[in-house]
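Colleague: show me the folded form of this:
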Amino acid sequence: MTTQITATDLRAFTEDWLDWYRAQEERLAGPHGFLAITGLHWLDDRPRRFPDAPGAWSTAADGVTVALDDGEELVVEGSPVRGEHHFGVIPERGGVDAVWGDAVIEVAKRGGNDIVRPRHPDAPLRAAFAGTPAYAPHPRWVSKGRYVAFDEPRPTTVGAAVEGLEHVYDAPGRIEFELDGRALSLTAFPGHGAGRLMVLFTDSTSGVTTYAANRALTVDAPAADGSVVVDFNRAVNLPCAYTDLATCPLPPAENRLPVAIEAGQKIPRERGGA
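Modeller: This next block holds a predicted model:
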């Protein structure tokens, strides 16, 4: 982008970024957002009860089952359930939210494992949340790039915030761009929404001013000519930056950028950030 930025341009750019930032924080700190998680429970074939969810939970080849005691009830897809309830096979990175009073019991699959992850609005982490530190936004961290599709999606295995866990993504291509005159590229994974892309990355600020393990960036669907906009001002922390009760993926090795991206979200206060 041009370096000729007027005060009016910068003010408008900042106001637009602030709208995005506030929406991001609202989602994170919502009543059933990631800050509301109180436990990460890994299921197996032995029915087990947990202190922050009703019922005894187990999983088998036909999927997840909960056995509710008398007086216990969940609401699944708008319908109350009692006794034994089968959630069926949960797809990888999929999940079902079961309502329990003012809490939500997330039933999901991560790294091939079925999990139960209760979310309570009064969770201490959510109650104490005071916002995420971030760099002041600036257009210098916006780059026009090019999306290069692979001949076919490449299965890409990455590590996770949970030791021993792995995630596999079908990477559809890479994003090539320049920053301060330096040619860089990032392997892209499918994002949320038609054609959108998601990149996981680290850079020279990781572990210094930004979260050490990862940050994520959403890129809108490429134009017909493959052009994309890479805006590092909107680099976000994944849930593992705030809580150990998350299974976030780590970036592939080629996404460790050899530059300092002094933009986007910083180390959360929950992890000792300023």
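
Colleague: rest of the way, CA atoms for contacts and neighbours
Modeller: OK.

Colleague: okay, D244 and A161: tell me how far apart.
Modeller: When distance is defined by C-alpha to C-alpha, to the nearest Å, D244 is 8 Å away from A161.

Colleague: typo on my end, it should be N233
Modeller: Using C-alpha to C-alpha, one gets 23 Å for the distance from N233 to A161.

Colleague: please apply the same query to D180.
Modeller: Taking C-alpha to C-alpha as the measure, D180 and A161 are separated by 31 Å.

Colleague: who has more neighbours out of the two?
Modeller: Using other C-alpha atoms under 10 Å as the criterion, D180 and A161 rank with A161 on top: 19 against 9.

Colleague: touching, that one and L245? I think so.
Modeller: No - A161 sits out of contact with L245 when judged by C-alpha atoms under 8 Å, with a separation of 9.2 Å.

Colleague: and P121, that's in a helix?
Modeller: No - residue assignment for P121, taken from DSSP: H, G, I helix; E, B strand; the rest coil, gives coil, which places it outside any helix.

Colleague: okay, now it: neighbour count?
Modeller: With neighbours defined by other C-alpha under 10 Å, the count for P121 comes to 20.

Colleague: for the comparison step, fold the sequence that follows:
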Amino acid sequence: MSITDAKQDFETWHAAREQDLGTAYGWLSIVAFDWLPTTAIALQGLPGKWWADDERAYVRAEGELTLGGEPVHGETSASVAEAGSLSWLLYGDRLAELVLRGGRYAVRQRDPRASTRRGFSGVPTYPVTPDWVVTAYYTPYSQPSRVEVSTARSDLRQHVTAVGTVHVALGGSAYELVATAAGGGRLALSFHDKTNGEETAPWRTVTTGAVEKDGSVLIDFNRTINLPFAFTAYGTCPAPVHGNRLGLPVTAGEKKVR
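Modeller: Predicted coordinates:
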């Protein structure tokens, strides 16, 4: 692929990503995040009383909330898998999304009128260059391993499922990054590098190509992206596994949104 074709391919891909970010209930629409206690409380921005136990989340309302288009009168409840989410209830066009993080239920509110969505003008990126397209090698674990990591929230730790390590040479140094599965035979690599905090978010992630039979895998760092916490104060994104740190500035992919 020529440099011109590669840049056009990247621009098409990144335009689709920005369009996805800007959808009515995308990551730019999040306006609140509240842990649910065991006793019923009111949540700012939503009617009703909300609470949770170890198994389910509950709300008691008087018709202001809707579930599947029908008003909620009285009590209703729902559950969701760990690290999952459920588009649960609507208050007008404001969505009450149920999430389970670290064994605790929370409600995340998404509003199409959020200022972060209305003011979105795109995600800046570094110039595309073939220098950041590299071949690495993957060593799978004998079995997946659960690893505890910190997150974008100081009050939350989560587990990720590590499937192996990716060995990559950059800037004259060799690195070993812990990988998680990304579907379609691909791998996800969350990492820190020396651009973090100044030019980029505190950490970023890149999805590799499919692993080949010989264990080789293509990494296009031009497609390094920000995780949701880079766009909203209400993100719960897992941080990289300890040790996933590149000792050079990765001047490729998405920059910090200012």
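
Colleague: which parts of stretch 49-57 of the first structure are buried?
Modeller: Of all the residues in stretch 49-57 of the first structure, those buried under the rule 16 or more other C-alpha atoms under 10 Å are R49, A53, P54, G55, A56, W57.

Colleague: so the third one is in which element?
Modeller: Translated: P54 of the first structure. Here P54 of the first structure sits within strand 53-60, counting by DSSP states H and E.

Colleague: corresponding residues in the first structure for stretch 23-41 of the second structure?
Modeller: For stretch 23-41 of the second structure, the aligned range in the first structure is residues 30-48, judged by TM-score structural alignment.

Colleague: end to end on that stretch, go ahead and measure it.
Modeller: Across stretch 30-48 of the first structure, the terminal residues are separated by 28 Å (C-alpha to C-alpha).

Colleague: chain center to the strand holding P54 of the first structure: distance?
Modeller: What separates the centre of strand 53-60 of the first structure from the centre of its chain is 25 Å, taken as C-alpha atoms, centre = their mean, to the nearest Å.

Colleague: the very next helix or strand once past it vs the second structure, average distance?
Modeller: Of the helices and strands lying after strand 53-60 of the first structure in sequence (DSSP H and E), the nearest is strand 63-67. Here the mean offset of strand 63-67 of the first structure against the second structure after fitting is 1.1 Å, by mean C-alpha distance after the TM-score superposition for the first structure.

Colleague: which residues are contacting strand 63-67 of the first structure?
Modeller: By C-alpha atoms under 8 Å, 6 or more residues apart in numbering, the residues outside strand 63-67 of the first structure that reach it are 55-59, 83-90, 114.

Colleague: of those residues, grab the buried ones for PyMOL.
Modeller: Taking 16+ other C-alpha under 10 Å as the burial criterion, the selection of buried members of the contacts of strand 63-67 of the first structure in PyMOL is written as:
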select buried, resi 55+56+57+58+59+85+87+89+90+114
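
Colleague: a markdown table please, covering the contacts of strand 63-67 of the first structure and showing distance to H32 of the first structure.
Modeller: Conversion of those to a markdown table gives the following (distance: C-alpha to C-alpha, whole Å):
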| residue | distance to H32 of the first structure |
| --- | --- |
| G55 | 20 |
| A56 | 22 |
| W57 | 21 |
| S58 | 23 |
| T59 | 24 |
| G83 | 25 |
| E84 | 25 |
| H85 | 22 |
| H86 | 23 |
| F87 | 20 |
| G88 | 23 |
| V89 | 23 |
| I90 | 20 |
| D114 | 19 |
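
Colleague: which one of the contacts of strand 63-67 of the first structure is nearest A23 of the first structure?
Modeller: Sorting those by how near they are to A23 of the first structure, with C-alpha to C-alpha, puts I90 at the top with 28.7 Å.

Colleague: am I right that that closest one falls within a strand?
Modeller: No - under the criterion used here (three-state DSSP), I90 of the first structure is coil, not part of a strand.

Colleague: wait, it touches R110, no?
Modeller: No - because the distance of 9.5 Å does not satisfy C-alpha under 8 Å, I90 of the first structure is recorded as not touching R110.

Colleague: host element of the nearest residue in space to Y91 of the second structure that is not next to it in sequence?
Modeller: Leaving aside its sequence neighbours, Y91 of the second structure sits nearest to L65 (C-alpha to C-alpha, 6 or more residues apart in numbering; 5.0 Å). Mapping L65 of the second structure onto the secondary structure by DSSP H and E places it in strand 57-67.

Colleague: and that strand, how far out from the chain's middle?
Modeller: Between the centre of strand 57-67 of the second structure and the centre of its chain there are 28 Å (C-alpha atoms, centre = their mean).

Colleague: same question, stretch 8-23 of the second structure
Modeller: The answer for stretch 8-23 of the second structure is 16 Å, by C-alpha atoms, centre = their mean.

Colleague: show me what H85 of the first structure lines up with in the second structure.
Modeller: By TM-score structural alignment, H85 of the first structure lines up with T76.

Colleague: residues contacting that match?
Modeller: Under the criterion of C-alpha under 8 Å, 6+ apart, the contact list for T76 of the second structure reads Y58, V59, R60.
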